[in-house]
Structure formats: structure tokens, C-alpha cells
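Asks: Only the shape, not the letters, is given here:
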């Protein structure tokens, strides 16, 4: 199956899952998330944010509320219908648009922060994706990938045949990546200062989930200088 066909099947899956996926975020401590995002992004509201695989707008609406110009992009219209509804409820001015994280409709070096939540394990061509993200990222800009991970191990996507299509699932080459493999994915595609940081206190007590981590890296200038 060609990649285009795989992506169409993934899109259909998330359209179907939109209702239950939206309900999943009821388990999150939104105030703790706002504080964590504010610490990671900083207080300079002149920096923009692109939320890839935005889904129901979980991250995008929070970064917009923090004052950052924010765009959320996703292949699933049904997921983004929830994002727009939540934006109205939260008085968020985030903008949402349909698109693929493998081919982004933005000019080179125009984005300060690229963020995503539970996206990286779904990537069918992760190296191509990271290089595309790097293309639109400004020198000194950062990529931040938020994921629940098994501590000291890495991604722990427990389901087998998630998309109910073995060929599609075989394309999920990052699904069970260890922490070292995730860091190497960013490093081999040109990011520096790559690290994985645990984000304690984000999930509400009483929910037996793997803890949240953020995989981060920074883009250097063409001369190899790290711009802060």
C-alpha cells in the first residue's frame, strides 16, 4: 500500500474516533498543562505556535489562551470540528486548517514553535516529517513532542493492529521507539540540544496512565550557530 493510501486510512480512523478521543481529555489537569506550556514556551507572545496533529485542539487552544498566535493542523476534519467548538467555549483565537504533517503549507523559517501531542507514534515517514518541520522552523525555533511514555523505556503503545489494518500498522515505525531512538530521530535530522523531559503532575490523580514527557530539539542557523 502506498503512503497516500495509508494516510487516508489513518484519517478515516481518527474521524471515527473523534467522539471518544475528545472525551479522553477530561482526564487531564488543564491548569497544570497551562503552567507547563507557559514554562516551555516562555512569555514572549510575539512567538508563534504550530500544533501538528492538533486533533480536538487540546494544545492549540491552550497556547492561544497564553497569548501566542497559534495554528492547529490535522488530517481529520471531524477531530477539528471539536477543536473549533472548544475554541469558542474557551474564547481561544486559534486557527484550524486541514493538512498533512508531511507537507505543510508554510514558507521556510516562519514558525517559532512546532508542538504536538501523541502524534509522533502515528508518523508513517518520521524522517521525512521531521525534515519538513525543520524546513518551516525559524533558526533558534523548537520542536516539542508531547507523549505519554513508560519511564526509562519509551513509547508504550499497547494495542496491536491499532488501525485494524495490518499493512497500515506496519508503517508505524516509531510506535514502540525507545527514548534513545526518539532522541536520535531528531538528532539525525539536524536538531540540537535534544532532550526528553518528564512533565510531572499533568494527569489528574486516580488515572493509571504512563507519565507525560516532552521530546524537544532546537534548530540551528545555516552557519551552525545556535540562536537563542
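Replies: Received it, and whenever you're ready, just let me know what you need. This structure is a prediction, so every number in the text was calculated from the model and none was measured. Numbering: from 1, shown residues only.
Asks: contacts and neighbour counts: CA atoms only from here.
Replies: Noted.
Asks: Need the residues that contact the longest strand along the chain.
Replies: Taking DSSP state E as the criterion, the chain has its longest strand at strand 137-150. By C-alpha atoms under 8 Å, 6 or more residues apart in numbering, the residues outside strand 137-150 that reach it are 108-120, 155-156, 209-221, 226-228.
Asks: Assess the claim that residue 78 and residue 13 are in contact.
Replies: No. The pair residue 78 / residue 13 is not scored as a contact, 10.4 Å apart, by C-alpha atoms under 8 Å.
Asks: ok, those two, which is more surrounded?
Replies: residue 78 (19 against 15; other C-alpha atoms under 10 Å).
Asks: Pull the number of nearby residues for residue 128.
Replies: Residue 128: 15 neighbours (other C-alpha under 10 Å).
Asks: my guess is it meets residue 102, correct?
Replies: Yes. Residue 128 is in contact with residue 102 according to C-alpha under 8 Å; the separation is 6.7 Å.
Asks: List the contacts of the closest residue to residue 3 other than its chain neighbours.
Replies: Residue nearest to residue 3 in three dimensions, not counting chain neighbours: residue 124, with 7.5 Å by C-alpha to C-alpha, 6 or more residues apart in numbering. Residues in contact with residue 124 (C-alpha under 8 Å, 6+ apart) are 3, 7, 171, 172, 173.
Asks: The spatially closest residue to the second one that is not a sequence neighbour: what secondary structure?
Replies: Taking C-alpha to C-alpha, 6+ apart, and ignoring the residues beside it in sequence, residue 7 has residue 124 as its nearest neighbour in space, at 8.0 Å. For residue 124, the secondary structure call by DSSP: H, G, I helix; E, B strand; the rest coil comes out as coil.
Asks: before we move on, the earlier item: now, of the contacts of residue 124, which are buried?
Replies: Among the contacts of residue 124, the ones that count as buried by 16 or more other C-alpha atoms under 10 Å are 7, 171, 172.
Asks: what's the closest of those residues to residue 45?
Replies: Nearest to residue 45, judged by C-alpha to C-alpha, of these is residue 7 at 33.9 Å.
Asks: The closest one belongs to a strand?
Replies: No. Residue 7 sits outside any strand when classified using three-state DSSP, being helix.
Asks: ok so, going back, please convert the buried members of the contacts of strand 137-150 into PyMOL selection syntax.
Replies: If you want just the buried ones from the contacts of strand 137-150 in PyMOL, going by 16+ other C-alpha under 10 Å, the selection is:
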select buried, resi 111+112+113+114+115+116+117+118+119+120+155+156+211+212+213+214+215+216+217+218+219+220
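Asks: Structure two is appended below for comparative analysis:
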């Protein structure tokens, strides 16, 4: 499938999921977990000599969780997403912050910003979903200023489609969630459509974040750091039970 066709199909899927995804973000905003997220991002953000707000780019902002909490924390935030419906939800969730956050519809593979425009890039659960993640990383590197950082949170969300051991772990997660009586975050979505998309993107079948480190180093990122246990600080018990076989990692690169 060509990039243009893929983007259209991807957008349709996420537009359909916007309402449910939005509720997840609303729940996060109401919880104390947002404080842990802010602390993690702040502690890894770049430090410059000037006295001004850091310019932050939230790529694949979804319904606005990162954009909202970072704007509240005093950052100058720009939020981009390819799905118009997600951007509408993000603006709605932002409330009084709507006019402070700059929302743009944009393809993460081809950012339409000036070179060196941002001090910090944040993104969550996006790179696995890209048709050409290496191209996207190059675009992100370009819009970072020298000394700026990218903080990416992601996981091997659909490796179970290609790896038998991961498939068994995934099925075990589903059984454990059922026995617990908690909501299953997979079965409450259109699994068939999501798995169809997942099979079309390269990172579904690649064990990460080792792949990311190699690519970021090749592009020119330096001081690359990986934390494969970041999920222990950011997930609640329901998330840990749902995603036990796909623990979230954090990877940071500096320009």
C-alpha cells in the first residue's frame, strides 16, 4: 500500500476510535498519573541558558493529553496529528488552554516546520503506527534545535502478530484481564481493523527499542538513552494487566 492510501486508511481508523481514545485521555487527566508524566518529561527535557519557555512539539497528539499537561506546566506547546477528529477532541479537552496550544493537522513523516524550530519533541504510541518511521525520525531531527531532545514513549504493540511466544503472552494477558473483571483494552476496539493496519507497518514485526537506537544514531542523534521500565512509573494496575506482554519503553535522543 502506498503512503497516501495508508494515511487515508489510518486516518479513518483513528477517526472512528477518537471518542473512545478521548475518554482514556480524560481519565488520565483526572488521575494523579499526569504528575508522574510531567515529572518524567521535565527531568529529561533539555536545559538552555536563556530565560524563556521551552518550545515543545507534541507529535501524534491524539486527544491532547501531553499537550494539555505540558501547557499547564508552562511550556509553549504545538500539537500535531493527522486525524482531524483527534485534533477536534484535543481542542475540546484543552478547554481554556485551547487558545494557548497551537494545533496543526500534519503528517508525522513530513513536518511542515522550520529547521531547528523546537527545543523538545514528545510523542507517545505513535512510531509503531508509521509507514516509514525512519523518514519520520529524520523529519523530527530536522525541526529540533541543536541541543534539543526528542522523548519517545512506545511499545512492541503488535509483535504478537508475528512472534509465537509473544502471541502466547498476549493471549495470557487477555485471560488475566478477563479473570480480574477489568476492562480489556483490546477487545473493546475494532481488533480486526487495527491488526490489518498493524500488519502493514514495519515496526510491528521488529523487536524494539534496539531498532530505534540504531536508526537514531545513524540519523545523528546523540546521548541516546533507553528506559525499558518506564511503564512501571506511568501505568496503573489495569494498564499493567492489559499490556503485561508489551511493556512501554522510553527512548531519548539529543540533537
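Replies: Noted; the coordinates are in hand. All values reported here derive from a predicted model rather than from experimental measurement.
Asks: And the TM-score between them?
Replies: In this superposition the chains share a TM-score of 0.83, using TM-score structural alignment, normalised by the length of structure 1; 212 aligned residues with a C-alpha RMSD of 2.4 Å.
Asks: OK, contacts around residue 79 of structure 1?
Replies: 14, 15, 18, 22, 55, 56.
Asks: Just tell me what it corresponds to in structure 2.
Replies: Under the alignment by TM-score structural alignment, residue 79 of structure 1 pairs with residue 86 in structure 2.
Asks: From residue 255 of structure 2, how far off is residue 24 of structure 2?
Replies: 32 Å (C-alpha to C-alpha, to the nearest Å).
Asks: Now do the helices in structure 1.
Replies: Assigned by DSSP state H, the helices in structure 1 fall at 3-24, 30-41, 58-65, 77-90, 126-136, 166-170, 179-187.
Asks: Output the contacting helices and strands for the host helix or strand of residue 175 of structure 2.
Replies: In the assignment (DSSP states H and E), residue 175 of structure 2 maps to helix 164-180. Helix 164-180 of structure 2 sits against helix 237-242, with contacts defined as 3 or more C-alpha pairs under 8 Å, 6 or more residues apart in numbering; DSSP states H and E.
Asks: Next, count neighbours for the alignment partner in structure 1 of residue 208 of structure 2.
Replies: Correspondence of residue 208 of structure 2 to structure 1, assessed by TM-score structural alignment: residue 178. When neighbours are counted by other C-alpha under 10 Å, residue 178 of structure 1 registers 17.
Asks: so residue 178 of structure 1 touches residue 155, yeah?
Replies: Yes. Using C-alpha under 8 Å, residue 178 of structure 1 makes contact with residue 155 at a distance of 6.2 Å.
Asks: Give the equivalent position in structure 1 for residue 180 of structure 2.
Replies: Counting by TM-score structural alignment, residue 180 of structure 2 has no partner.
Asks: again with residue 64 of structure 2
Replies: Match for residue 64 of structure 2 (TM-score structural alignment): residue 57.
Asks: hang on, its match packs against residue 77?
Replies: No. Judged on C-alpha under 8 Å, residue 57 of structure 1 makes no contact with residue 77 at a distance of 11.6 Å.
Asks: who's more crowded, those two?
Replies: Higher neighbour count among residue 57 of structure 1 and residue 77: residue 57, with 30 against 21, using other C-alpha under 10 Å.
Asks: Name all residues that make contact with that one.
Replies: 72, 80, 82, 83, 84, 86, 87.
Asks: Could you do residue 8 of structure 1 as well?
Replies: Contacts of residue 8 of structure 1 by C-alpha under 8 Å, 6+ apart: none found.
Asks: residue contacts, the residue nearest the centre of structure 1?
Replies: Centroid check for structure 1 by C-alpha atoms, centre = their mean gives residue 116 as the closest residue, at 1.3 Å. Going by C-alpha under 8 Å, 6+ apart, residue 116 of structure 1 touches 51, 52, 53, 54, 59, 144, 145, 146.
Asks: List just the nearest of those residues to residue 164 of structure 1.
Replies: residue 53 (20.3 Å).
Asks: tally of neighbours for the closest one?
Replies: 26.
Asks: okay, now the nearest residue to it once chain neighbours are set aside: neighbour count?
Replies: Excluding the flanking residues, the one nearest residue 53 of structure 1 by C-alpha to C-alpha, 6+ apart is residue 74, at 4.6 Å. Residue 74 of structure 1 is flanked by 23 other residues according to other C-alpha under 10 Å.
Asks: What does the residue nearest to residue 7 of structure 1 correspond to in structure 2?
Replies: Under the alignment (TM-score structural alignment), residue 124 of structure 1 maps onto residue 131.
Asks: right, and residue 13 of structure 1 touches residue 163 too?
Replies: Yes. Counting by C-alpha under 8 Å, residue 163 is a contact partner of residue 13 of structure 1 at 6.7 Å.
Asks: Spit out the residues that contact the two alike.
Replies: What both residue 13 of structure 1 and residue 163 touch, as defined by C-alpha under 8 Å, 6+ apart, is an empty set.
Asks: Setting the sequence-adjacent residues aside, check what's closest to residue 18 of structure 2.
Replies: residue 86 (5.6 Å).
Asks: Which position in structure 1 pairs with residue 112 of structure 2?
Replies: Using TM-score structural alignment, residue 112 of structure 2 sits opposite residue 105 in structure 1.
Asks: just to revisit the earlier point, can you put the contacts of residue 57 of structure 1 in CSV and add distance to residue 47 of structure 1 and neighbour count?
Replies: Output for these, formatted as CSV (distance: C-alpha to C-alpha, whole Å; neighbours: other C-alpha atoms under 10 Å):
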residue, distance to residue 47 of structure 1, neighbour count
72, 15, 27
80, 23, 24
82, 25, 18
83, 21, 25
84, 22, 19
86, 23, 16
87, 20, 23
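Asks: what's the closest of the residues you listed to residue 192 of structure 1?
Replies: Out of those, the member with the shortest distance to residue 192 of structure 1 (by C-alpha to C-alpha) is residue 72, at 24.7 Å.
Asks: What distance do you get for the closest one to residue 22 of structure 1?
Replies: 15 Å.
Asks: Likewise for residue 134 of structure 1?
Replies: Counting by C-alpha to C-alpha, the gap from residue 134 of structure 1 to residue 22 of structure 1 is 29 Å.
Asks: Also residue 215 of structure 1?
Replies: 23 Å.
Asks: same thing with residue 181 of structure 1?
Replies: 29 Å.
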